[in-house]
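# no sequence for this one, just the structure:
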């Protein structure tokens, strides 16, 4: 199971901010230094995430170039460390698996630093050793490298099985975009008896509609600037659509009508108006993150008991739970499959908003 590799790790590397303009370079790279808790995966598919573009252009702080991005990874297991099976008994050579936006945490391995989050299965909120699947650093000092590549190596704990009924190209975007929406919606009681608003219909937003319907919400409303995406919103499953720059008095007509709003946009515009649509003691969930990382939150709606919160990807347990729901409800995100060799053009097209609603690279 832990035999030495006979394959090379090759991928699209970004060497500076210009990489986000479609200037990735295909090259061989050194993977994480092998540990017996690790797994090697042959990548078949990798979704393109907005996070990839942020990191390539150093949007969320200085990027550790060179970097191989991609954290919506599907592939087959090639190599399993001697200690990996105890960390993840479901793993077998040849099995189809996925890796999301996180590939390690402290897992309570740091002396004198007990991590409650890792202990209770919320590794995505680990305070001592969160490692992103790319642009991170493992405890052994190795940089993490993502899925715009032929192969990925990471700790077995963060590798999840993919249900047989979900095609790889549909499973890939669930591993970041999907769980980023699923986790806070589930945590805040999305389900029967609830009305849900989704701000922005894109890679994240269309998942918001999909999950709200899969969880059994009574009513789902999409809010976007123009009416151009109204037909898509209804086709994805929304019950209603609001065009905030075209519909007259959309605030007054919909005040106090929603239990939950989840916003995918990276802007403060209309934030107070959105919050006025929420019922007393409802919740505003913000998952869109601007490069500056700053939001101005209006205090008026908060005095009505409205909670404002966010979310950070999902734990391995949440990924498994979400994939089970997707299999049960036959969830089908909207994806466009692109050859891995077209990664540069695909990220440019993604930046220009051409994806409907998620690009997935295929080896």
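Sure thing, it's come through. The shown structure was predicted, so the numbers you read here are calculated from the model rather than taken from an experiment.
# use CA for all of it now, contacts and neighbours both
OK.
# Can you give me the buried ones in stretch 79-88?
Residues 79, 80, 81, 83, 84, 85, 88 are the ones in stretch 79-88 that count as buried (16 or more other C-alpha atoms under 10 Å).
# any idea how far stretch 133-142 is from the chain center?
Taking the mean of its C-alpha atoms, stretch 133-142 sits 19 Å from the chain's own mean (C-alpha atoms, centre = their mean, to the nearest Å).
# my bad, should have said stretch 290-306
23 Å.
# Okay, and which of the buried residues of stretch 79-88 map to strands?
Taking DSSP state E, the ones among the buried residues of stretch 79-88 that sit in strands are 79, 80.
# For the buried residues of stretch 79-88, give me CSV that also has distance to residue 316.
Below are the buried residues of stretch 79-88 laid out as CSV (distance: C-alpha to C-alpha, whole Å):
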residue, distance to residue 316
79, 20
80, 18
81, 19
83, 18
84, 15
85, 15
88, 11
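# for the stretch 151-300 of the chain, what spans make up the helices?
168-171, 177-187, 203-214, 230-236, 250-254, 271-276 (DSSP state H, counting those that start in this stretch).
# Any chance of those helices in a markdown table with mean neighbour count and distance to residue 307 as columns?
Output for the helices of the stretch 151-300 of the chain, formatted as a markdown table (neighbours: other C-alpha atoms under 10 Å; distance: least, C-alpha to C-alpha, whole Å):
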| stretch | mean neighbour count | distance to residue 307 |
| --- | --- | --- |
| helix 168-171 | 24 | 31 |
| helix 177-187 | 24 | 12 |
| helix 203-214 | 27 | 18 |
| helix 230-236 | 17 | 26 |
| helix 250-254 | 14 | 19 |
| helix 271-276 | 20 | 10 |
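# Columns distance to residue 117 on top of these, output as JSON lines?
Listed next are the helices of the stretch 151-300 of the chain as JSON lines, based on distance: least, C-alpha to C-alpha, whole Å:
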{"stretch": "helix 168-171", "distance to residue 117": "26"}
{"stretch": "helix 177-187", "distance to residue 117": "15"}
{"stretch": "helix 203-214", "distance to residue 117": "25"}
{"stretch": "helix 230-236", "distance to residue 117": "34"}
{"stretch": "helix 250-254", "distance to residue 117": "38"}
{"stretch": "helix 271-276", "distance to residue 117": "30"}
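# here comes the other one, which I'd like you to weigh against the first:
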């Protein structure tokens, strides 16, 4: 075992603090990653504060991890020392079910092993990317193309793939009208990716305060959902709406914006239950769906796509000791558009 520095929440709702954790020895098919940057996802806050249920503490959050390989096990064939790699929301899966065999490890029938706040196959808790090093099986890492700087690549491991996967699955592209609800850490990546795929992109945000940014990221249109006229004007407009917000929506209102056979896909996960009138779906043969991250092959595809199109996330780089302040600013929507920890400061 190797002792490494990390930032952890010692208990639910407690401020994160500097500590040390144990990383397993590098096994035959493992790689050791010197973590360079770790993004802060809203889901880190949900879990560190028990918003999605009881967590495992102490908790080291972080599943937007970018770094460099510093050691490889004797059986490793995919990576070499010095390679630039990333790790996202999971670090293992059963590897045998129909979903794992299709490269859809995020939907593993036996449950993927989350990068943090989970138990590994040996029964030990997993610890995430707010740390200096990570040991992971080579099959659960992805290669970061040279065209992407590591700091702006880190958020792609969750925010990027969380938007890329549904946009690809529901065929966003030329001739399709796509709306992104919310222009935050997830939403700004949705706009960039949907625009790069060739779709006509609209941002639906509470206000017009980020309109200039949305248009700069590639949106064709920008509307304020706080204005009731928006829902009248855009009724029956979209083939696909992707909601990135983590607060309950008026599903009836948003479903009214879809064309017949359109889909409203949720990637934001509110802590509270939501309700809706099913006639909102029946009337236009509409789909209300959800989508989780992506598997390893699709995550690699997403990174290559972003590198090819010359963009990463919009970030604010912070020191590790600023993490608690960053959490409060995320909750206040005071970040443009993703905090990233420089792990050299841990």
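Arrived safely. Predicted model only: the values in this text are computed from it and were never measured.
# quick one: TM-score?
Put the two chains on top of each other and the TM-score (TM-score structural alignment, normalised by the length of structure 2) is 0.95; 342 aligned residues with a C-alpha RMSD of 1.5 Å.
# Looking at the helices of the stretch 151-300 of structure 1, which is nearest to residue 314 of structure 1?
Closest of those to residue 314 of structure 1 is helix 177-187, at 5.6 Å (criterion: C-alpha to C-alpha).
# re the thing from before, of the helices of the stretch 151-300 of structure 1, give the one that comes closest to residue 62 of structure 1.
Closest among the helices of the stretch 151-300 of structure 1, using C-alpha to C-alpha: helix 177-187, at 22.8 Å.
# Return the list of helices and strands in contact with that closest one.
When contacts are defined as 3 or more C-alpha pairs under 8 Å, 6 or more residues apart in numbering; DSSP states H and E, helix 177-187 of structure 1 packs onto helix 203-214, helix 316-329.
# Would you format these as CSV with distance to residue 296 of structure 1 included?
Formatted as CSV, those follow (distance: least, C-alpha to C-alpha, whole Å):
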stretch, distance to residue 296 of structure 1
helix 203-214, 21
helix 316-329, 30
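# Out of these, which is closest to residue 137 of structure 1?
Taking these one by one with C-alpha to C-alpha, helix 316-329 is closest: 19.0 Å.
# Average offset of the closest one relative to structure 2?
With mean C-alpha distance after the TM-score superposition for structure 1, helix 316-329 of structure 1 departs from structure 2 by a mean of 0.7 Å once superposed.
# Run through who's touching that helix.
121, 123, 157-163, 165-166, 171, 174-175, 179, 182-183, 214, 331-332 (C-alpha atoms under 8 Å, 6 or more residues apart in numbering).
# now residue 78 of structure 1: how far from residue 92 of structure 1?
9 Å (C-alpha to C-alpha, to the nearest Å).
# what's the answer for residue 317 of structure 1, then?
From residue 317 of structure 1 to residue 92 of structure 1 the distance is 19 Å (C-alpha to C-alpha).
# between those two, which one's more packed in?
Ranked by neighbour count (other C-alpha atoms under 10 Å), residue 317 of structure 1 and residue 92 place residue 92 first, with 18 against 13.
# and the aligned partner of that one in structure 2, what element?
Using TM-score structural alignment as the criterion, residue 92 of structure 1 maps onto residue 80 of structure 2. Of the helices and strands defined by DSSP states H and E, none includes residue 80 of structure 2.
# Spit out the contact partners of residue 80 of structure 2.
Here residue 80 of structure 2 is in contact with 69, 71, 72 (C-alpha under 8 Å, 6+ apart).
# which position in structure 2 aligns with residue 221 of structure 1?
By TM-score structural alignment, residue 221 of structure 1 lines up with residue 202.
# wait, isn't that match in contact with residue 224?
No - applying C-alpha atoms under 8 Å as the test, residue 202 of structure 2 and residue 224 come out as separate, 10.7 Å apart.
# Map residue 163 of structure 1 across to structure 2 for me.
In structure 2, residue 163 of structure 1 lands on residue 145 (TM-score structural alignment).
# Against residue 143 of structure 2, how distant is the match of residue 92 of structure 1?
Distance from residue 80 of structure 2 to residue 143 of structure 2, counting by C-alpha to C-alpha: 11 Å.
# tell me the contacts of the aligned residue in structure 1 for residue 160 of structure 2?
Under the alignment (TM-score structural alignment), residue 160 of structure 2 pairs with residue 178 in structure 1. Contacts for residue 178 of structure 1 (C-alpha under 8 Å, 6+ apart) come out as 204, 207.
# separation between residue 178 of structure 1 and residue 35 of structure 1?
30 Å.
# What residues in structure 2 pair up with stretch 344-357 of structure 1?
With TM-score structural alignment as the criterion, stretch 344-357 of structure 1 aligns to 324-337.
# Nearest spatial neighbour of residue 68 of structure 1, chain-adjacent residues omitted?
residue 13 (4.7 Å; C-alpha to C-alpha, 6 or more residues apart in numbering).
# Over in structure 2, tell me which residue corresponds to the one you found.
Checking TM-score structural alignment: residue 13 of structure 1 goes with residue 8.
# mind listing what's buried in the host helix or strand of that match?
Element membership for residue 8 of structure 2, per DSSP H and E: strand 2-8. For strand 2-8 of structure 2, burial by neighbour count (16+ other C-alpha under 10 Å) applies to 5, 6, 7, 8.
# same for the next helix or strand after that strand, what does it pack against?
Following strand 2-8 of structure 2 in sequence order, the next helix or strand is strand 17-23 (DSSP H and E). Judged by 3+ C-alpha pairs under 8 Å, 6+ apart, the packing partners of strand 17-23 of structure 2 are strand 2-8, strand 133-137.
# Of all those strands, which one is nearest residue 64 of structure 2?
Each of these has some distance to residue 64 of structure 2 by C-alpha to C-alpha; the shortest is strand 133-137, at 12.2 Å.
# Check which helices and strands the closest one sits against.
Checked by 3+ C-alpha pairs under 8 Å, 6+ apart, strand 133-137 of structure 2 has strand 17-23, strand 30-39, strand 90-92 packed alongside it.
# which residues are in contact with it?
Contacts for strand 133-137 of structure 2 (C-alpha under 8 Å, 6+ apart): 4, 23-26, 29-35, 91-92, 128.
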